[in-house]
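K.L.:
just the structure for this:
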Amino acid sequence: MFGLNVAGLAVLLAASMLTGAGRIGTGQVVDYLLGAAGDAHLEMVVTTIRLPRTLAALAVGAALGVSGMLLQAVTRNPLAETGLLGVNSGAALGVVLGIVYAGAQTGGAYLAWALGGALLTTGVVLLIGARFSPLKLVLAGAALSATLTGITSALLVADPVTFDRYRFWVLGSLAGIPMDRVLAVSPAILAGLVMAAFAARPLAALSLGDDVAVALGHRPGRTRAAVTVAVTLLSAAAVAVAGPIGFLGLLAGYLARTVLGNRVGSRIVLSGLAGATVLLGADVLARVVMRPYEAPVSLLVAVIGGPVLIAVARSRSVSAGAGDLLADKAARGGRRIRVLPAGDRLRPRPSDTFPVRLGACSALVPVRSCLAAVALALLACAAVLAAILAGQSAMTAGQALDALRGIGTGGQVMLVQEIRLPRIVAGLVAGAALGLSGCLTQALARNRLATPDMLGVNQGAVIAIMISGLLSSAATLFEHWWTGPLGALVAAVAVFAISGGIGTQGYRFIVTGLAVTTLGGAVTQAVLAWNGLSAATAIHSWSVGSLAGRGYPVALPVAAGLAVLLPAALAVSRRLAVLRFSEDIGTVLGTSPRVTRPAVLALAVVLAGLAIGIGGPVAFVALAAPVLAARLSGSVRLPLVGAPLVGAALVVAADTIGRVVTSGAEVPAGVVTSILGGPFLLWTLLSDRRP
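P.N.:
Below you'll find the predicted structure:
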């Protein structure tokens, strides 16, 4: 296998030097490389353009391949990879901080700032890695990535010049990399590779367990520290050269593990060769697949890496590492269905309800749920009031309230009634739709993390709306809101079909959704790079979730959808509540899972697609809203009323924070929820007892 990989790498090296978008022939390049004289243009193309990017592909590919393999070995997790676990996002945040606050321009400066971000993120990953199963660790990495990416986006919003540079760099392109940047990071890559070689034997012992490693004379703590430094050096150097390229470490580690099994030393070598081969091959393909333009390397790697991630998540090794869900719940004292004594069976009504009778009609009204709904409605009203009063204008709170009633100067009345109030209404309906959608998908999958943004549904809607906008002459993307539900439906069908059906339990289908989301994110970044700065800025603001410029016409379709879909969700709530136990119990009680599950999924997907059509993918609202509502109303009943209220309050509050947190610039609501939602997702993972 080593010989085959080396031979393939040699072929790709030749192809990289001979391939380009220009009109220079292969013979001219060969003659020049063999010592023949050439003109200045030929010399520039070969020595200034093709040679540096070829060496960069080798160095970056080897670094990411080895770093991914090291993470997989030290965490004993075949899904560990610097891109998936947030290490690349930490390094990218470090580079952006360096550009914004220190004016970093050179490869050495990029490396220094990337090292800081990568070191911090790697330490967090290894700290939490021991507490999570393989699938949950990937989701924890997604939480870290979301927070770090949110902070990066907040910095870019206030600095258009840095954003213009960032949107090309974040693609992971190898085009135009100068030789001095490659040389500047070479010592860090060499140091990381040397440390990886010395860590081979300790890692092999550590794979047998800490006790065995100690008995063999190794120190697990020192080994993990050495791996942390090595991964930091390799990933930071790679990001500093070519930007964050995801999936490459997963691909290289998967190939090395499949071929060589548990031989750690040989896997380190093969993962480096495989990473270099894959990246160099993707770079060559990027130059020819869209001539005369160049495709993003990260997108091509993601096209290959996404299916590999799904395959690894479905593999027996990951399933075995996660354990059987039902057995784990039984062993840990998970929720069980308790058979009530005869006396309890005769109790006429649940203890938290009271009967309401109107003539011949009667109903049991849940006390706690009603009180929670009232409290959450007051919370939403408080968020609306704060949004009306808050802003960067010199208007006082009293003047804002007067302007709401039409009293005051024309500018004040216009600001409140025509700018703030319409976007508040848009935020309310978008947040309510996301909250209800998240509640339905969580109940459908019996998993608090099964939300539209974690399942790839939001990204499907984003791609559909973005493509529709680019193909038309409409001034704004949200005019194509109607394509959001279509794209969301396609993504949902794809995710559940790949992962094994709507009734799939555990985290496997969420990791599948993460793969779809990552691939869609790469497409979005490519679109940002292919458009002009003004168009890219508008698309970026919408693609992270923003209510800027939204008004009543945009909110109307979502409000109409809620008016129809919320009663439909309440109508199927009893059947859905039964399915939360098991499909067998649902069938016995007369609820058909084959009918109920697709119907509920369609409701959730349409709601998410409509919400994204207004404000873009406001992250984590669909996750947090049902969880917070259930905390207040209790876990016995689905919070189908409370979740929309919490979602509405969260979106309006996030939009308000984004408007006032920085002076002279507006941080999109989706960026605010990403920064705050990452820690919430980590807390949800830590409190969830399933594997």
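
K.L.:
from here on, contacts and neighbour counts on C-alpha atoms
P.N.:
Fine.

K.L.:
where exactly do the helices run in the stretch 201-350 of the chain?
P.N.:
Residue ranges of the helices in the stretch 201-350 of the chain, as given by DSSP state H, counting those that start in this stretch, are 210-215, 220-242, 248-260, 264-288, 297-313, 316-322, 325-331, 342-345.

K.L.:
now do the stretch 501-650 of the chain
P.N.:
Taking DSSP H, counting those that start in this stretch as the criterion, the stretch 501-650 of the chain contains helices spanning 508-530, 533-543, 552-571, 573-579, 583-588, 593-615, 621-633, 642-660.

K.L.:
what residues sit buried inside the fourth one?
P.N.:
When neighbours are counted by 16 or more other Cα atoms under 10 Å, the buried residues of helix 573-579 are found to be 573, 575, 576, 577, 578, 579.

K.L.:
do the same with the third one
P.N.:
Buried residues in helix 552-571, counted by 16+ other Cα under 10 Å: 554, 555, 557, 558, 559, 561, 562, 565, 566, 569.

K.L.:
make a markdown table from those residues and add distance to residue 642 to it.
P.N.:
Shown next, in a markdown table, are those (distance: Cα to Cα, whole Å):
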| residue | distance to residue 642 |
| --- | --- |
| 554 | 24 |
| 555 | 20 |
| 557 | 22 |
| 558 | 18 |
| 559 | 17 |
| 561 | 18 |
| 562 | 14 |
| 565 | 15 |
| 566 | 12 |
| 569 | 13 |
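
K.L.:
show me the one of the helices of the stretch 201-350 of the chain that comes nearest residue 110.
P.N.:
Among these, helix 220-242 comes nearest to residue 110, with 5.1 Å by Cα to Cα.

K.L.:
rewinding a little: among the helices of the stretch 501-650 of the chain, show me which one is buried the most.
P.N.:
When you average the neighbours per residue for each of these (mean count of other Cα atoms under 10 Å), helix 642-660 leads with a mean of 28.

K.L.:
which parts of the helix or strand following that helix are buried?
P.N.:
Using DSSP states H and E, the next helix or strand after helix 642-660 towards the C-terminus is helix 669-687. The neighbour-count check on helix 669-687 (16+ other Cα under 10 Å) flags 669-682, 684-685 as buried.

K.L.:
next, the second sequence, to be compared with the first:
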Amino acid sequence: MFTQLRHPPLVFGLGTAGLVALLATSMLTGAGRISPEQVVDYLLGATGDAHLEMVVTTLRLPRTLAAIVVGAALGVSGMLLQAVTRNPLAETGLLGVNSGAALGVVLGIVWTGAQTGGAYLAWALGGALLTTGVVLLIGSRFSSLKLILAGAALSATLTGITSALLVADPGTFDQYRFWVLGSLAGIPMDRVLAVAPAILAGLVMAALAARPLAALSLGDDVAVALGHRPGRTRVAVTVAVTLLSAAAVAVAGPIGFLGLLAGHLAKTVPGDRVGPRIVLSGLAGAIVLLGADVLARVVMRPYEAPVSLLIAIVGGPVLIAVARSRAVAAGAGDLFAEKTRRGRGSRALLARDRFRPRPSDTFPVRLGACSALVPVRSSLAAAALAALACAAGLAAILAGQSAMTAGQALEALRGIGTGGQIMLVQEIRLPRVVAGLAAGAALGLSGCLTQALARNRLATPDMLGVNQGAVIAIMSAGLLSSTATLFEHWWTGPLGALVAAVAVFAISGGTGTQGYRFIVTGLAVTTLAGAVTQSALAWNGLSAATAIHSWSVGSLAGRGYPVALPVAVGLAVLLPAALAVSRRLAVLRFSEDVGVGLGTNPRTTRSAVLALAVVLAGLAIGIGGPIAFVALAAPVLAARLSGSARLPLVGAPLTGAALVVAADTVGRVIASGGEIPAGVVTSILGGPFLLWTLLSDRRS
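P.N.:
Purely as a prediction, here's the structure:
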């Protein structure tokens, strides 16, 4: 990624000089109208203005020191994770460590009213320690690219729990929406001093772990032969990463990509000397964060840009570049890549399969001169899933927190009962259920198409950045409008999803050819779009931000027939189209030559399938927002029932409909006096499902 420099002392010298220059720039620069000359006069004692004293001593000095301390902590923690997992993509933000620390802080705010830096640190330590332990536990089980996806699963679950707490407590959300941006503005000096001992302890432990990490990079057996204990080394690194990341999150909030950037900048030092790289990673982290903070003050004067957004703009492309590098590809362990290498003999495989006897899974149906072969297992699975979706819809209509019983709700559905009961069932619950069924079916079908398109079970709209593209488009249209609600701009969803899909596919080099690198590219786009969404939450008033947040995590509250109708019409048109291209889509499992030999145009087929999947995802998000993991789980579960011989183009939408309605029902009844959005429920449950999918891919 980065060119190695032959003179390490020159690197350290230049880095130190750059940090000093940025320190001076940070003290002299701000979003206000105070000139650098006035600041210099104050520092030299030429003036004693009280306003200058407040700006320089109370505001700029603490945030400058905080940027240096937090940047160094995140840089070193990223370098330690990359070394101990032997994964160039490892970073506290991407692996969910920051999300664990953030959840700890939110729990502290909700349960104990934590406000001080010491309280933030204590709660962040607990969340970061638990998450770091899980990351290192699963680190040896996954390849470089899969570990990032495992981190995304862990982060999704932790973020889902955080969102559930925030939805139930508007006061905590108001405090959280600014803190989560990673802003350094307004940080008091006592908070920096409170976390200084933890950061110092983490840096000392990192220095002591330098030699054992260097030995560990050669393998556990070699490390033991050299007199080191790999288990003890991993425990020490766990404690160091926990201290550093928790302290950084307690001061400035969860800032992603910084450890990734610092760790790769540290690789400019030649050789495998871990000690110099640890020092350089801390220096690089401080430089990057302080530079981003200075830029944040001047790029939108008199306002400030979010620091995390600026770092994500740089870190996203770096993540994509590293994921595409030879070092990552060499150790990817990508099942798809292995299949591709073996797929050079696809013609022989296809010819051999023609003469292999298989049990019949179809029975003929004749109607006059017309006949068709109906798949037995797929038909039975579709019937069972249709019954399940109907049962989920009926349960959603009958369940709720009102005093009305299930029997009364069933009578109200038939138009029998009081006016209030009939209105609740027929005008509130029933339209919401119909909207959930339509959104879930669209997400399930969209996920089935993208998985088949990329030949990877993890290639779903929410993992490829498609959902976030639709979110930004709808959110932007809603914010620019003064009267309409967000879901009334459903028509912008497919447009935003299409733009995101084109960007991801163009960057990754096409569909079906990049394996897990293709998904990591989408993950980078998703993370960057998420930073944009969080910035929009902070830039709006509390009432608008609360509404946007509830929708941006996936919610069916207030949905009805008007928003469900476009998705229903889209399904009525696009599902037959998907069935029409299903046979051509099945041919894409083989190589390009085999597809052409069988009379299909792979490029045209991929374009048509991509268009279908993007439109479906955009329409679904227009109804309920980005309800996570439904597009991943629905095709996988449907395929388990219907078998892997055929794409579950009917079973997947039925499964998705059942999942969304069930998640919405759970969110409505589980919290007394409140409601948890359906997307939060699916995020909490979807993270473990994604981990299971990764493990099952590994076993296969």
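
K.L.:
on that earlier part again, redo the helices of the stretch 501-650 of structure 1 as CSV? Include distance to residue 326 of structure 1.
P.N.:
Formatted as CSV, the helices of the stretch 501-650 of structure 1 follow (distance: least, Cα to Cα, whole Å):
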stretch, distance to residue 326 of structure 1
helix 508-530, 15
helix 533-543, 38
helix 552-571, 28
helix 573-579, 16
helix 583-588, 14
helix 593-615, 19
helix 621-633, 22
helix 642-660, 28
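
K.L.:
residue 178 of structure 1: which of those is closest?
P.N.:
Here helix 508-530 is closest among the helices of the stretch 501-650 of structure 1 (Cα to Cα), at 19.8 Å.

K.L.:
check the mean deviation of the closest one from structure 2.
P.N.:
Compared with structure 2 after fitting, helix 508-530 of structure 1 has a mean deviation of 0.3 Å; criterion: mean Cα distance after the TM-score superposition for structure 1.

K.L.:
run through who's touching that helix.
P.N.:
135, 138-139, 167-168, 170-171, 296, 298-299, 302-303, 306-307, 309-310, 313-314, 449-450, 453-457, 459-460, 463, 491, 495-496, 498-500, 535-537, 539-540, 543 (Cα atoms under 8 Å, 6 or more residues apart in numbering).

K.L.:
what angle separates it from helix 533-543?
P.N.:
160 degrees (axes from the mean of the first three to the mean of the last three Cα atoms, to 10 degrees).

K.L.:
which residues in structure 2 does helix 508-530 of structure 1 align to?
P.N.:
Helix 508-530 of structure 1 corresponds to residues 517-539 in structure 2, going by TM-score structural alignment.

K.L.:
and the matching stretch, how far out from the chain middle?
P.N.:
Stretch 517-539 of structure 2 sits 7 Å away from the centroid of its parent chain (Cα atoms, centre = their mean, to the nearest Å).

K.L.:
do the same with stretch 595-610 of structure 2
P.N.:
31 Å.

K.L.:
matching residues in structure 1 for it?
P.N.:
Under the criterion TM-score structural alignment, stretch 595-610 of structure 2 matches residues 586-601.

K.L.:
for stretch 628-642 of structure 2, same thing?
P.N.:
Counting by TM-score structural alignment, stretch 628-642 of structure 2 corresponds to 619-633 in structure 1.

K.L.:
stretch 378-396 of structure 2 too?
P.N.:
Mapped onto structure 1 using TM-score structural alignment, stretch 378-396 of structure 2 spans residues 369-387.

K.L.:
can you check stretch 153-170 of structure 2 too?
P.N.:
Taking TM-score structural alignment, stretch 153-170 of structure 2 hits residues 143-160 over in structure 1.

K.L.:
flag every buried residue along the match of stretch 378-396 of structure 2.
P.N.:
For stretch 369-387 of structure 1, the neighbour count (16+ other Cα under 10 Å) marks 369, 372, 373, 376, 377, 379, 380, 383, 384, 385, 386, 387 as buried.

K.L.:
name the residues that touch it?
P.N.:
With contact meaning Cα under 8 Å, 6+ apart, stretch 369-387 of structure 1 is reached by 420, 424, 629, 632-634, 639, 641-642, 645-646, 648-649, 652-653, 655-656.

K.L.:
can you pull out the strands in the stretch 351-500 of structure 1?
P.N.:
According to DSSP state E, counting those that start in this stretch, the stretch 351-500 of structure 1 carries its strands in the segments 353-358, 361-366.

K.L.:
mind putting the ones you listed into a markdown table with distance to residue 270 of structure 1 and mean neighbour count?
P.N.:
Converted to a markdown table, the strands of the stretch 351-500 of structure 1 look like this (distance: least, Cα to Cα, whole Å; neighbours: other Cα atoms under 10 Å):
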| stretch | distance to residue 270 of structure 1 | mean neighbour count |
| --- | --- | --- |
| strand 353-358 | 64 | 11 |
| strand 361-366 | 61 | 12 |
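
K.L.:
quick one: which of the ones you listed is nearest residue 473 of structure 1?
P.N.:
That would be strand 361-366 among the strands of the stretch 351-500 of structure 1, by Cα to Cα, at 50.9 Å.

K.L.:
name the helices or strands packed onto that closest one?
P.N.:
Under the contact definition 3 or more Cα pairs under 8 Å, 6 or more residues apart in numbering; DSSP states H and E, strand 361-366 of structure 1 sits against strand 353-358.

K.L.:
the strand it packs on aligns to what range in structure 2?
P.N.:
With TM-score structural alignment as the criterion, strand 353-358 of structure 1 aligns to 362-367.

K.L.:
for stretch 543-553 of structure 1, same thing?
P.N.:
Under TM-score structural alignment, the match for stretch 543-553 of structure 1 is residues 552-562.

K.L.:
any idea which of the helices of the stretch 201-350 of structure 1 gets closest to residue 486 of structure 1?
P.N.:
Closest approach to residue 486 of structure 1 among these is made by helix 297-313 (22.0 Å; Cα to Cα).

K.L.:
where in structure 2 does that closest one align, residue-wise?
P.N.:
Under TM-score structural alignment, helix 297-313 of structure 1 corresponds to residues 307-323 of structure 2.

K.L.:
same thing with stretch 474-494 of structure 1?
P.N.:
Per TM-score structural alignment, the counterpart of stretch 474-494 of structure 1 in structure 2 is residues 483-503.
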